[in-house]
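Visitor: What follows is a predicted protein model with its sequence.
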Amino acid sequence: MRDVAILVDGGFYLKRYKKQIDVKQVAKGLLTHCLKHIHNQSENNDRHITEPERLYRIFFYDCPPITKKSHHPITKKAVDFKKSKTALLRQDLHNQLRKTRNVALRLGFLDEKNARWTLKNPERFKDLISGKITHTDIIESDVIYHAQQKSVDMKIGLDIASMAYKKQVNKIILISGDSDFVPAAKLARREGIEFILDSMNAPIKPDLQEHIDGLNTTLSK
């Protein structure tokens, strides 16, 4: 029996997952997505799978939502991020995952001190810089409040290294599309761990493709 750990970059997953109607649906969709990666010998036709697999644990990495208040640069209205739809969904999802069997929630934090309003669409920014549009053309939906994630990538890398060195699993599946995980993937493979990437149909960089054992997603296009 091969033990499989599934590591989910939460921010990446939620951006790619299109059915964010309610927390229960998101949590159920996450579990369904992950468990489809676990191969049962009796139902599997892949010749490369020589023995059945079982789930070791699902690790979900994310950050608590922003809790501060600010004023929207376009409308000048006060915004309480703690009460936003995104924040409430995130909080409820984290609570739901805490109660879910075989799921470990790993939380980093958002750098609220250096958070700022920025344009959501890079193309919109290029148009502004090139003079195709002016600041008066920017509307409310063009801007978002952005805070950099901290500690999430480090926690993913440390967990990969720990499981690899301790031989806790035979296979690691990473749901992400970030090339920052190349060193961790290389380490796991050197330790004899099969490393599969699920980029949820997002394109990945060649250096990441080079250092994984396979690219596979259970997400329908």
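Guide: Right, received. Where do you want to start? Values in this document were obtained by computation on a predicted structure and should not be read as measured data.
Visitor: CA only for contacts and neighbour counts going forward, please
Guide: OK.
Visitor: How many residues are close by the closest residue to Ile204 other than its chain neighbours?
Guide: In space, Ile204 comes closest to Gly177 once its chain neighbours are excluded; the distance is 5.9 Å by C-alpha to C-alpha, 6 or more residues apart in numbering. Residues near Gly177, counting by other C-alpha atoms under 10 Å, number 20.
Visitor: putting a second one here so we can go through both:
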Amino acid sequence: MKKKVVIFIDWENLRKEIEKIQKDKKCMHFNKTTLNYNNATHIMALIYSFIEKDDDLQKIFFYTAPPIDMDDNMSASVEIKPRIPQYAKEFLDNIVKQPYVASRLGISKFRGFDEGGKPIFIQKQVDMLLGLDIAHVVYNKLADRILIFSKDIDLVPALKCARTQGVITLLANIKEGFDMNSELMKHSDLIRTRSCENIVSYIASKMQELQK
């Protein structure tokens, strides 16, 4: 019997994990060509590679913050405007058009420069939105399972909430990615792991299907 599953994705956390794996070259086939994190089709294939046969997908919630609008943020120096990536907006427009996907957007804030002169941006409200949506789903019995793409320890209260309501909590784990925090493991039911090779193979098969 299939189980209703809702997926929650902390995009900035997942994007940084992908970026780190590619930078460290932990898997030579897991590169910017085979997995471009600005390509909505690639990211959807990565997500679907974690879905199993007895999962009945209900919804995919995608959490991030849109790129900062320099015209609305006069506290930021004009000189950094050309250094803000514009691809992010196009990616967000594309990902939300995918089946089952709903976006939840926080706010991007400029926080100065690092030692190398690179502008620092932080996301606000994203964790709060994610936690509130998990609570809404579990209290309203909208899922039997929740699958979470994030290794942020701030999720622990939301995981506790889900488990007290009898919902199975699954953490998506890329084998070669960030280490899984022990607190997250303690307050989740299962870890669902895929290797980079598994993910790249799944993406390649999906891309071939689209080309037919």
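Guide: Here it is on my side, so go on. The structure presented is a predicted model; accordingly, all values stated were derived computationally and were not measured.
Visitor: Quick TM-score on the pair, please.
Guide: Superposed pair, TM-score by TM-score structural alignment, normalised by the length of structure 2: 0.75. Supporting alignment: 177 aligned residues with a C-alpha RMSD of 2.2 Å.
Visitor: coming back round to it: so which strand or helix has the residue nearest to Ile204 of structure 1?
Guide: Using DSSP states H and E, Gly177 of structure 1 sits in no helix or strand.
Visitor: before we move on, what about Gly11 of structure 1?
Guide: According to DSSP H and E, Gly11 of structure 1 maps onto helix 10-16.
Visitor: Tell me the counterpart of the residue nearest to Ile204 of structure 1 in structure 2.
Guide: Matched by TM-score structural alignment, Gly177 of structure 1 corresponds to Lys151 in structure 2.
Visitor: for structure 1, longest strand please?
Guide: Using DSSP state E, we find that the single longest strand of structure 1 is strand 53-62.
Visitor: where do the strands sit along structure 2?
Guide: 3-10, 55-64, 101-105, 107-113, 119-124, 145-149, 168-174, 190-194.
Visitor: Switch those over to a markdown table; also include mean neighbour count and distance to Ala45 of structure 2.
Guide: Formatted as a markdown table, those follow (neighbours: other C-alpha atoms under 10 Å; distance: least, C-alpha to C-alpha, whole Å):
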| stretch | mean neighbour count | distance to Ala45 of structure 2 |
| --- | --- | --- |
| strand 3-10 | 21 | 14 |
| strand 55-64 | 19 | 13 |
| strand 101-105 | 17 | 13 |
| strand 107-113 | 15 | 27 |
| strand 119-124 | 15 | 25 |
| strand 145-149 | 23 | 14 |
| strand 168-174 | 22 | 14 |
| strand 190-194 | 15 | 13 |
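Visitor: so can I have CSV of those strands showing distance to Ala88 of structure 2?
Guide: Shown next, in CSV, are the strands of structure 2 (distance: least, C-alpha to C-alpha, whole Å):
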stretch, distance to Ala88 of structure 2
strand 3-10, 15
strand 55-64, 10
strand 101-105, 13
strand 107-113, 12
strand 119-124, 13
strand 145-149, 19
strand 168-174, 23
strand 190-194, 26
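Visitor: wait, doesn't Lys150 of structure 1 sit right on Arg106?
Guide: No - taking C-alpha atoms under 8 Å as the definition, Lys150 of structure 1 is not a contact partner of Arg106, at 12.0 Å.
Visitor: Could you give me the buried positions within stretch 133-144 of structure 2?
Guide: Across stretch 133-144 of structure 2, burial judged by 16 or more other C-alpha atoms under 10 Å covers 133-135, 137-139, 142-144.
Visitor: cool, stretch 194-212 of structure 2 as well?
Guide: 194, 196, 198-203, 206.
Visitor: Closest one to Lys97 of structure 2 out of the residues you listed, please.
Guide: Lys97 of structure 2 lies nearest to Lys206 out of these, by C-alpha to C-alpha, at 17.3 Å.
Visitor: Count residues in the vicinity of the closest residue to that closest one other than its chain neighbours, would you?
Guide: Spatial nearest neighbour of Lys206 of structure 2, chain neighbours left out: Ala45 (6.8 Å); criterion: C-alpha to C-alpha, 6+ apart. A total of 20 residues lie near Ala45 of structure 2 under the criterion other C-alpha under 10 Å.
Visitor: Grab the nearest non-local neighbour of Glu112 of structure 1.
Guide: Ala147 (5.8 Å).
Visitor: In structure 2, what sits opposite that neighbour in the alignment?
Guide: Under the alignment (TM-score structural alignment), Ala147 of structure 1 pairs with Phe121 in structure 2.
Visitor: Next up, the contacts around its match.
Guide: Counting by C-alpha atoms under 8 Å, 6 or more residues apart in numbering, Phe121 of structure 2 makes contact with 108-112.
Visitor: Now distance to Ile7 of structure 2 too, for the residues you listed, in TSV please.
Guide: Formatted as TSV, these follow (distance: C-alpha to C-alpha, whole Å):
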residue	distance to Ile7 of structure 2
Ser108	23
Lys109	26
Phe110	29
Arg111	30
Gly112	33
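Visitor: Which residues are in contact with the residue lying closest to Tyr202 of structure 2 once chain neighbours are set aside?
Guide: In this structure, Tyr202 of structure 2 finds its nearest non-sequential neighbour in Ser49, 6.2 Å apart by C-alpha to C-alpha, 6+ apart. If you count contacts by C-alpha under 8 Å, 6+ apart, Ser49 of structure 2 has them with 194, 198-199, 202.
Visitor: ok, Ser49 of structure 2 to Lys59 of structure 2 distance?
Guide: 15 Å (C-alpha to C-alpha, to the nearest Å).
Visitor: Alright, that wraps it up for me.
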